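> A predicted structure for the sequence below; I have some questions about it.
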Amino acid sequence: MTLTGKNYIAGTASAEGQDTFRAINPATGAELDTHFTDATEGEVNRAAQAAAEAFEVYRHTTPAQRHDYLTAIAEEIMALGDALIDRCCAESGLPAGRITGERGRTVNQLKLFAAVAAEGSWVDARIDRAQPEREPVPKPDVRSMLRPLGPVAVFGASNFPLAFSVAGGDTASALAAGCPVVAKAHPSHPGTCELIAGAIHRATERCGLPAGVFSLLQGHTHDSGGWLVNHPAIKAVGFTGSYGGGKALFDAANRRPEPIPVYAEMGSTNPVFLLPGALSESGEEIARGLTQSVNLGVGQFCTTPGLVFLPPETDASAFSDAVAEQFRGVDAAVMLNASIRDAYERGVRELAADGELEALAQGKTSDVGYTGTARVFTTTAERYLSNTRLQEEVFGPSTVLVAQSDREQLLAGARGLHGHLTATLFGTEADLEEYRELVEILEGKVGRLIVNNFPTGVEVCHSMVHGGPFPATTASGTTSVGTRAILRFARPVAYQNFPQSLLPPALQDDNPLGLRRMVDGEWVDA
């Protein structure tokens, strides 16, 4: 499968720009073959306009058609075979086993949203029938449902080149909702993105859909992304990445004459609270699990635990010693790209130089490729409470152990948390009952609460919430993983006193789609 290095504008390869770039293998630092051409403003405009035109057709597709389309995309991705795995490994530095697993997750996400689209009840159809005889004012016939927003801009993530990228969860949920997608490829893995774009294009043709339902833009600067977010045809943005990148897109979207929602999943330190009973019963096991969780994927997960609150009024020195010993044995490993490695090293240097922290241990080092070294620090609750910077994510394999002197100090630390994606509690049944107040505090701070498991690993299922209050995300009422993600790309529309022939099928009396609906205040199955 020969790469072209071009943009895909509504299925047509295009390379009008003069600026090009090449992907770099982070394991070696060597440039890979194929020059990729930055999208021009004109190409961005054409992609957005093609998406707007496709929306007028795609928004009217049936649940069955969207199911077939998402399924076809999954099939075409699998048909890429080893070519996709090989290129993705070369561009990301991730091992083949990890990429193969991530491909499976990507395909399964597409199939999950295909099933959601086919079932159809996500549209939340509601019917309040007319009561013309009601006194003193007759009641009109009012019906409502969720309708697709319009074209969506999706920005690929660096750390999940498949599952949070061109055909990842944002794209799957937007297409399931009836929204065309214009994807911005991540410059770290442009070849992977092009291969996936080709698969989506072939699925689009197979299903007889307008070519503008999907486009891919390349670019190694912020220009193409800025043009895309500011195009009036774009009605929402999906983003996974750094706080700086997500906040910049959010600000740009809100400066538009017509502001649009930005669903940005950004940084998080995912605090872990270790309670006394758990420390006593399972301290050594938790130390091993913490080391594994922090260093999974070289710490390049948005759910990596970067803060660990040790239990109050308890000697946690044995636990700290066990964590230190575990970290010293961690091999240096390849990070995703030079900028991520450099930002990580800069972040840990600043932590080490900060008088508020003490370096406890570090892992092994390497000078081959863009490698990162594991590190663990310690501090006191007093220092932590006086330095909110310690809550900021250092993206990579490091964590900070925070010692507490009493219960109130621990609760104060929890109350002072910013928004995060997750919070974890390790505790016995008695611990959790005693610290019920801690649970109640954390409910207001995160999107996912976890007991006696580490946060790395996000199950893709109907009930998952991968989100949280700002600054973890820009939209705390949503999730980027799980089937609720589809709700980001739809809005409610009410139809009053409409004849049956003009109503969407989901709201017609005979319920041709067989949906579960609310009728006169009661949920009625098909």
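Right, received. Where do you want to start? Numbers count the residues shown, from 1 in each chain.
> CA atoms for contacts and neighbours, from now on please.
Will do.
> ok, which stretches of the stretch 401-526 of the chain are strands?
422-426, 448-451, 490-496, 517-519, 522-524 (DSSP state E, counting those that start in this stretch).
> repeat for the stretch 51-200 of the chain
126-128, 142-148, 152-155, 181-184.
> what does the second one rub up against?
Applying C-alpha atoms under 8 Å, 6 or more residues apart in numbering, the contact partners of strand 142-148 are 59, 123-130, 177-179, 489-497, 506-507.
> same check on stretch 68-86?
Residues contacting stretch 68-86 (C-alpha under 8 Å, 6+ apart): 1, 96, 99-100, 106-108, 110-111, 113-114, 172, 175-176, 192, 195-196, 199-200, 202-204, 206-207.
> columns distance to Glu53 and mean neighbour count on top of the strands of the stretch 401-526 of the chain, output as JSON lines?
Shown next, in JSON lines, are the strands of the stretch 401-526 of the chain (distance: least, C-alpha to C-alpha, whole Å; neighbours: other C-alpha atoms under 10 Å):
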{"stretch": "strand 422-426", "distance to Glu53": "39", "mean neighbour count": "26"}
{"stretch": "strand 448-451", "distance to Glu53": "38", "mean neighbour count": "16"}
{"stretch": "strand 490-496", "distance to Glu53": "18", "mean neighbour count": "14"}
{"stretch": "strand 517-519", "distance to Glu53": "31", "mean neighbour count": "19"}
{"stretch": "strand 522-524", "distance to Glu53": "36", "mean neighbour count": "11"}
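> and here's the other structure:
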Amino acid sequence: MSLTGHLLIGAADVPATEGTMKALNPATNTLIEPEFAFGGRAQVDQAATLADAAFDSYSHTSLAERAAFLESIADNLNAAREELAARAALETGLPQAQLEGEAARAATQFRQFAEVVRKGRFLQLAIDPAQPDRQPRPRMDHRLQKVAIGPVAIFGASNFPISYSVAGGDTASALAAGATVILKAHNAHPGASEIQARAIRKAVQMHGLHEGVFSMVRGGGNAIGEALVDHPLIKAVTFTGSEVGGMALYRRAQLRPDPIPVFTEMTSVNPTFILPEALEARGAEIGDGFVERMLVNVGQACLCPSILIAVEGEGLQALRSAMINRVSAAPARTMLTPGIHGSYVKGLEAMESVGANLVAVGAPADGQLEGRSALLEVDGQRLLSEPALAHEVFGPAALLVTVNDEEELLAVARSFKGQLSAAIHLEDRDLDLARRLLPILERRTGRIVVNAFAHPQEVTFATVHGGPFPATSDSRFTSVGMTSIERFLRPVAYQGFPDALLPEVLREGNPLGLPRSIDGQ
């Protein structure tokens, strides 16, 4: 595919109106052709107007039609996999083989959501039949389904250039719900974004859908993101990135004349707790495994395990030694952007400035944007007295926290703010302590893992990728997994309708054979 660098607004390729940019190859710190267009409020308005015009027809496509559309997107992504991965590798410094796997995951998500759509359970169909003879007054027939919330704006993420980007889970779940999508491409990987956007637009055209079902815009600075959040035709926003960026969008959305939901995924250190018997039995194994997972993606993953808490005792020295050995042997690797690299360096400096001891570093960096791994250590009291130590440092760094006893371990657990995940390593004789720890973690995270690490994560019906603030802005929803579709749905009740006027999914006789509750049964 020949990259044009244009914005893709409906069926149109739109040239720059607000300047241009080139992608950066972070491995060589050089710019890559071609130039990519920036747009502004006028282009957001064009895309939003199209998305609104497309919404009624697209949200009323049959389940079979919508599922087939999602599968065509998956087919198009698979057809472009090698080209997409090669371009993403140039723009991120990540291995091409890893990115081919990420592209395959993105295609798989669209197929998974196609099955969700076909089965229809996401509609949560409910029927409470009329009771004309009920006393003291009759009950009318009531029927309920979930419908799409409206056109949505999705902000692509920087750290996963495919599976959290243009063709990521947010786009797949929004389209599955029946929402039309405007995607704000991340400037860290504009070429990869264009390839994905063209795969989606091709599917729109193949199925004869309204051109406004999908658009992709791009801009410099904050103006285009603010324009998306401000636009009165946009009814929801998703964002993956920093707490500062996410909360700026969230607050802006609440100041609209008609406030809208902003579903953010922002920050998490994914604490790991090693209970005493597990530490004694498997300290070295856990320490090595923890650092191995921390180093994945050069530590640039929302589920990167960053803080490990262990009680002083047998096995602690083996744990510490294993972590030091793994960190010391780790080569420096290219980070995604100059901004992320700079923030990582400043984050390490900030941790040391508030009392963290640097106990191991990886091989020296050769490239300007390479991240050197680091292991820092503090005791539990220092962590409790310096909340900044529990802040995310986005990169290949880990903090080992040693606590004096079980009570201090529980106090440290209580000190954490909301997290995407937490992990517990335990043996049978640790169960009593685990039972005390569990309710503390349940209040602070959306996913708890036992005898494994938070990363990687499966994409399933039981997946939860969310948690209390500041992990997300709304802990009721997940941004990964099949139930992420619920972010883009709202309930509508139909009362006293003649059968011919009802949506097909709610008609008598259940013509589509979908799961429905009748009087709660």
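That came through, no problem. Given the structure is predicted, the values throughout are model-derived calculations rather than measurements.
> coming back round to it: looking at the strands of the stretch 51-200 of structure 1, spot the one closest to Glu281 of structure 1.
strand 152-155 (44.2 Å; C-alpha to C-alpha).
> how much does that closest one stray from structure 2?
Comparing strand 152-155 of structure 1 with its match in structure 2 after superposition yields a mean distance of 0.7 Å (mean C-alpha distance after the TM-score superposition for structure 1).
> so how far is that strand off the chain centroid?
Mean C-alpha position of strand 152-155 of structure 1 versus that of the full chain (C-alpha atoms, centre = their mean, to the nearest Å) differs by 12 Å.
> which elements pack onto it?
Judged by 3 or more C-alpha pairs under 8 Å, 6 or more residues apart in numbering; DSSP states H and E, strand 152-155 of structure 1 is in contact with helix 169-177, strand 181-184, strand 236-240.
> superposed on structure 2, what's the mean shift for the last one?
In the superposition with structure 2, the average deviation recorded for strand 236-240 of structure 1 is 1.1 Å (mean C-alpha distance after the TM-score superposition for structure 1).
> that strand packs against which elements?
Partner elements for strand 236-240 of structure 1 (3+ C-alpha pairs under 8 Å, 6+ apart): strand 152-155, strand 262-265.
> give me the angle between the biggest helix by length in structure 2 and helix 169-177.
Ordering each helix of structure 2 by length in residues (DSSP state H) puts helix 96-119 first. Per axes from the mean of the first three to the mean of the last three C-alpha atoms, to 10 degrees, the angle that helix 96-119 of structure 2 makes with helix 169-177 is 20 degrees.
> ok, Leu31 of structure 2 touching Ala23?
Yes: with contact defined as C-alpha atoms under 8 Å, Leu31 of structure 2 reaches Ala23; the gap is 5.6 Å.
> out of those two, which sits in the busier spot?
Ala23 (21 against 14; other C-alpha atoms under 10 Å).
> give the equivalent position in structure 1 for that one.
For Ala23 of structure 2, the aligned position in structure 1 is occupied by Ala23, per TM-score structural alignment.
> list the contacts of Val401 of structure 2.
307-310, 377-380, 383.
> switch to 6 Å and redo it
308-309, 377-380 (C-alpha atoms under 6 Å, 6 or more residues apart in numbering).
> for it, which non-adjacent residue is closest in space?
Excluding the flanking residues, the one nearest Val401 of structure 2 by C-alpha to C-alpha, 6 or more residues apart in numbering is Ile309, at 4.7 Å.
> any idea how far Arg320 of structure 2 is from the one you found?
11 Å (C-alpha to C-alpha, to the nearest Å).
> quick one: which of the two has more around it?
Neighbour count, other C-alpha under 10 Å: between Ile309 of structure 2 and Arg320, Ile309 has more, with 22 against 19.
> show me where the stretch 401-526 of structure 1 has its helices.
407-415, 429-434, 436-443 (DSSP state H, counting those that start in this stretch).
> please apply the same query to the stretch 201-350 of structure 1.
Under DSSP H, counting those that start in this stretch, the stretch 201-350 of structure 1 gives helices at 223-230, 243-255, 276-295, 317-328, 338-353.
> got JSON lines for those, with distance to Phe426 of structure 1 too?
Shown next, in JSON lines, are these (distance: least, C-alpha to C-alpha, whole Å):
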{"stretch": "helix 223-230", "distance to Phe426 of structure 1": "41"}
{"stretch": "helix 243-255", "distance to Phe426 of structure 1": "28"}
{"stretch": "helix 276-295", "distance to Phe426 of structure 1": "6"}
{"stretch": "helix 317-328", "distance to Phe426 of structure 1": "13"}
{"stretch": "helix 338-353", "distance to Phe426 of structure 1": "26"}
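> to Gln362 of structure 1, which of these lies closest?
Here helix 317-328 is closest among the helices of the stretch 201-350 of structure 1 (C-alpha to C-alpha), at 5.4 Å.
> for that closest one, the distance to its chain's centre please.
32 Å.
> same check on stretch 20-30 of structure 2?
25 Å.
> may I see the buried residues of it?
Neighbour counts over stretch 20-30 of structure 2 (16 or more other C-alpha atoms under 10 Å) mark 20-27 as buried.
> quick one: end-to-end length of that stretch, please.
16 Å.
> list the contacts of that stretch.
31-32, 35-38, 90-91, 93, 334.
> and those residues as JSON lines, adding distance to Leu279 of structure 2?
Output for the contacts of stretch 20-30 of structure 2, formatted as JSON lines (distance: C-alpha to C-alpha, whole Å):
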{"residue": "Leu31", "distance to Leu279 of structure 2": "48"}
{"residue": "Ile32", "distance to Leu279 of structure 2": "48"}
{"residue": "Glu35", "distance to Leu279 of structure 2": "53"}
{"residue": "Phe36", "distance to Leu279 of structure 2": "52"}
{"residue": "Ala37", "distance to Leu279 of structure 2": "54"}
{"residue": "Phe38", "distance to Leu279 of structure 2": "53"}
{"residue": "Leu90", "distance to Leu279 of structure 2": "41"}
{"residue": "Glu91", "distance to Leu279 of structure 2": "41"}
{"residue": "Gly93", "distance to Leu279 of structure 2": "36"}
{"residue": "Thr334", "distance to Leu279 of structure 2": "33"}
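> can you say which of the residues you listed are buried?
Going by neighbour count (16+ other C-alpha under 10 Å), the contacts of stretch 20-30 of structure 2 have 35-38, 90-91, 93, 334 buried.
> so which of these sit within helices?
90-91.
> in TSV, list the buried ones among the contacts of stretch 20-30 of structure 2 along with distance to Val361 of structure 2.
As requested, these are exported to TSV (distance: C-alpha to C-alpha, whole Å):
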residue	distance to Val361 of structure 2
Glu35	38
Phe36	38
Ala37	40
Phe38	40
Leu90	27
Glu91	26
Gly93	21
Thr334	16
